[in-house]
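**Student:** 3D model of this:
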Amino acid sequence: MNLLSCSSNNCVSSYSLLASTDLSLKSPKTSIELSQLGWKQRKGFESNRSRKSSIVGYYGLKRPPYKLDALEPYISQRMIEVHWGGHHNGYVEALNKQLEKNDVLYGCTLDELIKVTYNNGNPLPEFSNAAEVWNHDFFWESMEPGGGGMPTLGLLQQIEKDFASFANFKEKFARAALTLFGSGWVWLVLKREKRCLAILKTSNAINPLVWNDIPITGLDLWEHAYYLDYKNDKAKYVNTFMNHLVSWNAAAARLVRAQAFVNLGEPKIPVA
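**Tutor:** Take a look at the predicted model:
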């Protein structure tokens, strides 16, 4: 399902992927065929082929940019230890094991790997772990101690332009999060062609990169992200993220970088 409404003063977009059958959405512009990558990484790959350890350790576990207790009392150290050290690390380890068995994918950057394995809506086995590694790296960097509150001026102006008001944006973001059925993510993104902000919700591991959208901030809505601290009170978790955790500094920096590249017509935008 693709719901889109856009005017000169308001741009809101939401992709709601609530079942595996919805994965038929295709994005030709962001499709990367294996033959198109050039595989610069394969130059010398044959000499590494017998050294499986070099493949197993290709993607590492990235630490959050703060101490594990830094988000307390809103997210406990124990919650981050389980979420980052358990779930996030599990995706990294599973991805590396998959790549060990699939030579042709070895050497991709993480965003290339996501686009290749999304396979125009027919995901390859490596997609979910690759996307969840990227999603979690992005998620940790989307929060900061003392976060929440009002966005910085440039980002605030863009939000007010595209959502009429910051209060309206917060309401739409929360509604998207609370109406997502099952596991997934909610995102604030910059739409490349329309050059406006939009809210997306995606199921399971899917992220905005597969549609060529540029993530500005994102919230993990898998139960393992909040259940230890919030039990089944998803609404409290979502509101706490917006009021006390989201890093508007990180979001503003991403927006500035994204807008600069979009205005220059640059096809490859650094998104993290």
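
**Student:** hey, let's count contacts and neighbours off CA atoms from now on
**Tutor:** OK.

**Student:** Could you check how many residues crowd around the residue nearest to residue 56 when sequence neighbours are not counted?
**Tutor:** Leaving out its chain neighbours, the residue that sits closest to residue 56 by C-alpha to C-alpha, 6 or more residues apart in numbering is residue 96, at 4.9 Å. Residue 96 has 24 neighbouring residues, counting by other C-alpha atoms under 10 Å.

**Student:** Following up with a second sequence; could you model it the same way so I can compare the two?
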Amino acid sequence: MKKRCMHYTFHHGGAVKGANKDLQQIQAALQTGNLETVDYWTKKLSYHLSSHILHSIFWTNLTNKKNDPTGNLLKRIERDFGSYDKLKGYLSKISKDVDGNGWGILGYQPYTDKLTLLQCENHEKLTQWGVIPLLVIDVWEHAYYLKFKNKRNDFVDNLFNIINWGIVAQRLDIALKLS
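**Tutor:** Got it, this is the predicted structure:
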């Protein structure tokens, strides 16, 4: 629990504090009409708010029991990736191979009505407009260094044992209703 608390409090909490500060700075610039720094604070907000959103999804994607996708989610996985094992292999590979820090993301792309995978460096880079994240894998070093040291691959492999596919399925149902 202590490891998760550090991750949650220090890293995720830092993103929340950062986003709040960024918003305050943007608001101050708008109120004074001095827009010299607004570009800087907008970029910082993108970084911090993306971190907050992805961490918020990450926490709910975890459970203490192994389960597999079922129902409509499984049907879409099979349609878009061929099988659950192929999705797992693909998502695992892109998560392990993120350059530096970032995320592996399973998302729903409403424009194509398909599930898609993203390899996201940092928080705000390499996205597809309109993709709704359903499952995220945090491969920033802070997510795994206490338990797995520098072994990102082991962390990703072990994470599949505690993914809450029921929550992922709920996110897909919501995404389908929104599109």
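
**Student:** Please state their TM-score.
**Tutor:** Comparing the two superposed chains by TM-score structural alignment, normalised by the length of the second structure, the resulting TM-score equals 0.87, with 170 aligned residues with a C-alpha RMSD of 2.2 Å.

**Student:** Helices of the second structure, residue ranges please.
**Tutor:** Using DSSP state H, the helices of the second structure run over 2-6, 13-32, 38-60, 71-81, 84-96, 145-148, 152-159, 165-178.

**Student:** thinking again about what came up before, the residue nearest to residue 56 of the first structure corresponds to which position in the second structure?
**Tutor:** Structural alignment (TM-score structural alignment) places residue 96 of the first structure against residue 20 in the second structure.

**Student:** how close does its match sit to residue 27 of the second structure?
**Tutor:** Residue 20 of the second structure sits at a distance of 11 Å from residue 27 of the second structure (criterion: C-alpha to C-alpha, to the nearest Å).

**Student:** again with residue 75 of the second structure
**Tutor:** Using C-alpha to C-alpha, one obtains 45 Å as the distance from residue 75 of the second structure to residue 27 of the second structure.

**Student:** Repeat that for residue 84 of the second structure.
**Tutor:** Remark: distance between residue 84 of the second structure and residue 27 of the second structure (C-alpha to C-alpha) = 46 Å.

**Student:** Comparing the two, which residue is more hemmed in?
**Tutor:** Neighbours of residue 84 of the second structure and residue 27, each counted by other C-alpha under 10 Å, are more numerous for residue 84; the result is 20 against 14.

**Student:** Is that one in contact with residue 75, as I believe?
**Tutor:** No. With the criterion set as C-alpha atoms under 8 Å, residue 84 of the second structure and residue 75 do not qualify as a contacting pair; they are 9.4 Å apart.

**Student:** what is in contact with the two at once?
**Tutor:** Between them, residue 84 of the second structure and residue 75 share no contacting residue under C-alpha atoms under 8 Å, 6 or more residues apart in numbering.

**Student:** Just give me the neighbour total for the aligned partner of residue 111 of the second structure in the first structure.
**Tutor:** Under the alignment defined by TM-score structural alignment, residue 111 of the second structure is paired with residue 193 of the first structure. By other C-alpha under 10 Å, 10 other residues sit near residue 193 of the first structure.

**Student:** got it, and residue 173 of the first structure?
**Tutor:** Burial of residue 173 of the first structure, expressed as a neighbour count using other C-alpha under 10 Å, amounts to 22.

**Student:** List the residues that contact the nearest residue in space to residue 104 of the second structure that is not next to it in sequence.
**Tutor:** Spatially, and ignoring its direct neighbours in sequence, residue 104 of the second structure is nearest to residue 95 (4.3 Å; C-alpha to C-alpha, 6+ apart). By C-alpha under 8 Å, 6+ apart, residue 95 of the second structure lies in contact with 103, 104, 105, 119, 137, 139, 156.
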